[in-house]
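# Predicted model and sequence follow; I will ask about them next.
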Amino acid sequence: MHMGTDLSRTNLNDVFELPKEEALHAFYERMVTIPITAISSLKQELRSTIGDDRSKGIFVRYGWHNGVSDGEKALSCEWKSELDLINAGPKLHQLHGYLDRVEINDIHYDDEGDLDAIDVSWFNSFEADEFLKGGIPSDQPVCHTMCGYASGYLSTVLKRPILVKETKCSAMGEDKCEVICMPMEKWGQELENEYRYYQSNSMIQELDEITAKFKKERDNLNKAYHVHRKLIEELLAKQGLKKIVDLLYETTGLPVFIENEYNQIMVQSDHVTIDFDLEKINTETTKFISGPDGTGILRTPIWLEQEIKGYCSFLYLDGHTPNDLEHMVIDQASLTASIILLNENIKVNTEQNIRRGFLSDILGRRLEKEELYKIAYYLNFNPDDSYWMLTMERDINNSELNYEIEVNEDLIRYINLFFKERHVNAIVSQKAGKIIILVEYSSFKEVCMKQLKFIKQLLKHCSRRFGNYKFFVGVSSVVEKIDQLPILYDETLATLKAKNPNKQVQFFEDLGIESVLFQLPDETLINRFVHKQVGQLLECDKNSELTETLYAYIENGLNINHTAKALTMSISGLRYRLDKISDILNIDLNDTQSVFSVYMALNILKTKGKIKI
């Protein structure tokens, strides 16, 4: 056997019976030897220059081309079976000096006789040995050239793509390397990760793609900076949220809207039609939410003092989705909106605190009339206007008083929003655990609504956010001067003392003469008065028959005939009941003074809902 031997007439197995030098010359007309240290140095340089992943791909493809070359040589020899070609691969592998020994552990075939997998062991791999000279074991297989070689060889001789993957490696501390060789179609999901190393990628093309990507990002940054600069200009010019929304719409062409923390839209651009339940798509990060009929919302929270105080959203139509620039712009818009809201909050809170302090001073009678009028004008309240007041009460857990005060403050902000939306001039504060609302009557009249309907709307507004609480509202009369506000406050407290559990809104003017008693500061005095007047009657009269008779008798002016007619009963029966009532209460029912006191007590019970007449 010598150079120029015709391999087509040589049995493949006979070649490997020759001495190594002759076998090499039989396969290759000319060979160039490369020291292992040179290959290792090349690996190190490539890893430091282009990274581990790219250098792995280079050596996998280098091994692949060697394997393909040897596979073509093997096919040019005479061979008896496919098994001859498979067994020749490890011998050629050893012939090159890549390793000391190869063992084919098993060859698997499927039920139809098609190749399923080949399990192979490699001993003393040159790539693993060179890696271990660094003194630190690898955390993953390193025999990339050998895997590429085996894949290239088997793919060529078997005339189908065979992918080889190393499952164990000596460089990882194993006593040998183990690989599995499988037809490409049998790899499934694992194929995608390994097969990419066999693909030749142009670095020039990738650099062009990266350059184009950088150019696009640079353009986006320039545009985002342009929008950011405009936003800052509007901010410095002390423009509000509406100007910001208009600027965003003009810049992006997208409908824009901004909500408060309660998902109520504060400002919006033109062409905004929202088919989303905004409360259900709240998010703590910038997020795109798809909606019905090809609509979508790019939504980002507005943070203020580490709390979400609203949302800024772009609206998308016809299946469009946001690009990178729009993500950048909406983040800038959110930051600008948070600064505007911070400024507005400081302004509003300062104004509200001044107003609340003013109301507290009036109720505490700490202001002289001249000073009161001066401050009222400053706070945009006409001292000579008419005013009315609401005091709102809810169940409070005194063991968690700090939390309850915090809830009240949150409730005050929410109620202020209600009055602001309706342009009603009001002061909302809290005192003794209750919410006090002073309403300027002239601005309320502009709403063109009756008091009861307006208050029910307020309660509905509160229930949206504070649905766990039941509120009771005491409503005062109307006074003509602002210095008469203490009277209104006393009236609302009296009304709440008379509250009926089944009636949320109670008007002071509905109380009647017994309202005088409800203004007593100590409610136990009221209860003692009621018990003294009718306590014994209530104990004896379990079905309320006598109580109803007494009430009807007083209502009919102590006239027996009129009372009998009203109750549709006989005069003798009525007299019997009245005598019995007189005995129980130990009073003369013809004594006007005694009867008047009883009548007041019954009205108190009736107002509180404790008796039904």
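Good, I have the coordinates.
# From here on, just use CA atoms for contacts and neighbour counts.
Will do.
# and residue 546, how many residues sit next to it?
Neighbour count for residue 546, taken as other C-alpha atoms under 10 Å: 19.
# Assumed residue 506 was part of a helix.
No: counting by DSSP: H, G, I helix; E, B strand; the rest coil, residue 506 is not found in a helix; it is strand.
# residues contacting residue 17?
Counting by C-alpha atoms under 8 Å, 6 or more residues apart in numbering, residue 17 touches residue 23.
# mind running it again at 7 Å?
If you count contacts by C-alpha atoms under 7 Å, 6 or more residues apart in numbering, residue 17 has none.
# where does it land in three-state SS?
Relying on three-state DSSP, one would call residue 17 coil.
# Point out the other helices and strands that the longest helix seen in the chain packs with.
If you go by DSSP state H, the chain has its longest helix at helix 324-363. Counting contacts by 3 or more C-alpha pairs under 7 Å, 6 or more residues apart in numbering; DSSP states H and E, the secondary-structure elements packed against helix 324-363 are helix 203-236, strand 296-304, strand 426-431, helix 485-497.
# So which of these is nearest residue 378?
Closest of the helices and strands packed on helix 324-363 to residue 378 is strand 426-431, at 14.0 Å (criterion: C-alpha to C-alpha).
# second one coming, line it up with the first:
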Amino acid sequence: MDKSLPQHRHTTFTEDGLIYMEGSRTILIPTSSVGILRKELYENIGMNRVKGFLIRYGAHLGREDAKIIKKKFKNETTVTKIEKGPVYHQLRGHTKATITRMKVKNYQDKISLYLEGTWEDSYEGFEYVEQFGIADAPVCHTLVGYANGYLTEICNQKVVFKEISCVGIGDKICKWVCRTVDYLTDEMSEELKFFKEEPIVKELELTYEKLLEERNHLKNVSTINNKLTEEILKGKDLPAIMNLVYELTDTAILVESAEFKPIASGGLSQNEWKEINESFKEYIHCQKLKRKPFYQTEIISLENHTRLTSPVYLQGELNGYCSFICDLEDKEPHLLQMIIERISTICSLYLLNKRTELEAEERVKGRFLEQMIHGEYTKEEIVRRSHFVGVDLFQDYYMVVVCIETLFDSYKKDLTFLEEVMNETSLYFQKQGKSILTGQQGNHLVMLLLKQEVEEEGIQKVCEHYLETFSKKYPSVSFRAGISMSSDEIEKASESYQEALTSVRMTSKTNNLMTFESLGILGPLINSNNKKEVERMALYTLRPLGEKLEDHKNLELIKTLYSYLLNGGNLERTASDLSLSLSGLRYRIGKIEKVMEQDIKHPEVSYKLLLSIQALISIGTLDLEKY
């Protein structure tokens, strides 16, 4: 009695459990096990190497089946032999293969071939999704290999398969195209590299050579980094350091600010920098328009030069650019990139150190100015201490108070921002070559400027340009400034401060700069030691509106009255300033006259009222800008 298992015309099952396919012993493996094996291979030798491994594994299976077909059907046509391929492929349990288009030509001992077809129920596609999720590219590498090996053996020349859709990337079915080398496209020729088996020893040799090269690069970079660190510790400045970089690398180097101004260079003259500066500036401008921020090292090829540029970041902000200027064909780009990134870091540390020094110096100067304002020093003490702040205080000077109004929701943020503006102010005047002391009083920035250094341009023009620059730099912040009269008595700095403070209180949104001189008699009147008497008289003159300044309606009428008086009684200009209709303004003027029981058109009355409102503003009792 025959005890063997049921037979198939291609497959034999023996009674001892062995399986033979076309006389060759075969084993059955669950597809899930193959999926796990694939996952382990990915994690241990990498996706590209696994792809080549699976393709070559599949190609071996395909070649072996093709040899069987050629032997069994040696008298059949080439087309028949090709059509047997999908049948045997399906018997392997890999997929259900179908040829949808075929073009075959015989050339002596070779066959020229073009095929299109589908794979349904690909085990590789389903297992990949199960193990990894949806892929970015087709994943049926064993199927590709099998079909390639089979048809290469049949056609007697190299055949390349390529998946054009795959269930592994979310498609409903796998589709493929096949060509012999005479039909090959550039896109498909890329797949040939996966059929070239590279021994693992060879790959290890290449890896070792790369590691050796990388080690040498790191050694060179480390040597340069150590030498540069030594120079920084010796107190060398950035230009000296960049000259050393040029000597060590034989490559021109340039460090530029975020505004594209040269900070330091090595192996590059000023004329050479000017030639390349405009093209780089234009390139960065175009990148900004394209919303492509500059975060990492880039090779930038421009019309008149090529540069390897690394951004210099300081406390999270772009502070400049560090670039090698060279023809990279004669250099080692990878090595230069490693060096330029180290130098960029060194530049960041250098600039941070300089900024810290500057901030510490400005704090000392600011504290000194604040103590002078509070009258804590005698003239002799100021003489003795002025040497340490580097500003000659024994000449005429101006005091300037800058009022800074932000939209921050906390006092702490206001103070942090004010400190930032103080540092930026010091840098601003430092770039102009002007000596300055900066300090802080409440939410005000206080500056002492030497008359000699601003005389050519004029203190008013200097302050106008400062306000314009910082308003553009911080568009959401309001900047207003008041300027004292010039003084040659540094021991009376507190009086000059009061003059500037009085002036800044008289500024408005439409007039953000005021000099003490422009206040006329009002300035000296308020600056004397009779503020309480002046306040009491001003409030009395404005009665009954001045009796309750916290009342919203009273403030509304006082603001209307002030604008009306400033415009000389001109209704059209007043209505425009207050965004009121003429009828609405006339109603308010009538109400003011009725409440105050005064004719505000009378010159003497209008003068007293205007002077009283200005007095209250200048001493800080009234702030119509916040209303």
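Happy to help now that I have it. As the structure is a computational prediction, the values presented were derived from the model and not from experiment.
# what's the TM-score here?
The TM-score (TM-score structural alignment, normalised by the length of structure 1) is 0.66; 513 aligned residues with a C-alpha RMSD of 5.6 Å.
# on that earlier part again, will you turn the helices and strands packed on helix 324-363 of structure 1 into TSV that also has distance to residue 584 of structure 1?
What follows is those, written out as TSV (distance: least, C-alpha to C-alpha, whole Å):
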stretch	distance to residue 584 of structure 1
helix 203-236	78
strand 296-304	67
strand 426-431	43
helix 485-497	28
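# got those as TSV, with mean neighbour count and distance to residue 350 of structure 1 columns?
Formatted as TSV, these follow (neighbours: other C-alpha atoms under 10 Å; distance: least, C-alpha to C-alpha, whole Å):
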stretch	mean neighbour count	distance to residue 350 of structure 1
helix 203-236	14	20
strand 296-304	23	17
strand 426-431	20	13
helix 485-497	23	22
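# closest one to residue 583 of structure 1 among these?
helix 485-497 (31.0 Å).
# counterpart of the closest one in structure 2, which residues?
Using TM-score structural alignment, helix 485-497 of structure 1 lines up with residues 493-505 of structure 2.
# how about residue 416 of structure 1, what does it touch?
Contacts of residue 416 of structure 1 (C-alpha under 7 Å, 6+ apart): residue 428.
# That one maps to what in structure 2?
Aligned partner of residue 416 of structure 1 by TM-score structural alignment: residue 426.
# cool, residue 232 of structure 1 as well?
Aligned partner of residue 232 of structure 1 by TM-score structural alignment: residue 229.
# now its match: how far from residue 347 of structure 2?
11 Å (C-alpha to C-alpha, to the nearest Å).
# Check residue 518 of structure 2 too.
For residue 518 of structure 2, the distance to residue 347 of structure 2 (C-alpha to C-alpha) stands at 47 Å.
# These two: which is more packed in?
Using other C-alpha under 10 Å as the criterion, residue 518 of structure 2 and residue 347 rank with residue 347 on top: 23 against 12.
# Trace that one over to structure 1, please.
Aligned partner of residue 347 of structure 2 by TM-score structural alignment: residue 337.
# ranges for the strands of structure 1?
101-109, 115-123, 162-168, 177-183, 256-260, 265-268, 287-290, 296-304, 307-316, 387-393, 426-431, 434-440, 472-475, 505-507 (DSSP state E).
# Could you dump the ones you listed into a markdown table and include distance to residue 534 of structure 1?
Shown next, in a markdown table, are the strands of structure 1 (distance: least, C-alpha to C-alpha, whole Å):
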| stretch | distance to residue 534 of structure 1 |
| --- | --- |
| strand 101-109 | 102 |
| strand 115-123 | 100 |
| strand 162-168 | 95 |
| strand 177-183 | 99 |
| strand 256-260 | 54 |
| strand 265-268 | 56 |
| strand 287-290 | 66 |
| strand 296-304 | 58 |
| strand 307-316 | 55 |
| strand 387-393 | 29 |
| strand 426-431 | 34 |
| strand 434-440 | 31 |
| strand 472-475 | 26 |
| strand 505-507 | 24 |
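# Which among those is found nearest to residue 342 of structure 1?
So among those, strand 296-304 is nearest, using C-alpha to C-alpha, at 6.9 Å.
# which one in structure 1 is aligned with residue 297 of structure 2?
Residue 297 of structure 2 maps onto residue 287 in structure 1, by TM-score structural alignment.
# Let me know which of the strands of structure 1 is tucked in deepest.
strand 472-475 (a mean of 26; mean count of other C-alpha atoms under 10 Å).
# okay, it sits on what stretch of structure 2?
Counting by TM-score structural alignment, strand 472-475 of structure 1 corresponds to 480-483 in structure 2.
# post-alignment, that stretch versus structure 1, mean distance?
Compared with structure 1 after fitting, stretch 480-483 of structure 2 deviates on average by 1.4 Å (mean C-alpha distance after the TM-score superposition for structure 1).
# which residues touch the residue nearest the centre of structure 1?
Of all residues in structure 1, the one closest to the mean position by C-alpha atoms, centre = their mean is residue 283, 2.6 Å from it. With contact set as C-alpha under 7 Å, 6+ apart, residue 283 of structure 1 has these partners: residue 301.
# Need the three-state assignment for the closest residue to residue 155 of structure 2 other than its chain neighbours.
Nearest residue to residue 155 of structure 2, sequence neighbours excluded (C-alpha to C-alpha, 6 or more residues apart in numbering): residue 111, at 4.7 Å. Here residue 111 of structure 2 is recorded as strand under three-state DSSP.
# Go ahead and confirm residue 111 of structure 2 touches residue 105.
Yes: in this structure, residue 111 of structure 2 is within contact of residue 105 by C-alpha atoms under 7 Å, at 5.8 Å.
# Tell me which of those two has more neighbours.
residue 111 (17 against 13).
# who's in contact with the more buried one?
Residue 111 of structure 2 touches 104, 105, 155, 156, counting by C-alpha under 7 Å, 6+ apart.
# which residues sit in contact with the first one?
Read that as residue 104 of structure 2. 111, 112, 113, 114.
# quick one: contacts for the third one?
Under the criterion of C-alpha under 7 Å, 6+ apart, the neighbours of residue 113 of structure 2 are 103, 104, 105, 179, 180.
# Not counting sequence-adjacent ones, nearest residue to the first one?
The spatially closest residue to residue 103 of structure 2, leaving aside those adjacent along the chain, is residue 114, at 5.0 Å (C-alpha to C-alpha, 6+ apart).
# wait, that neighbour sits on residue 178?
Yes: the pair residue 114 of structure 2 / residue 178 is scored as a contact, 5.7 Å apart, by C-alpha under 7 Å.
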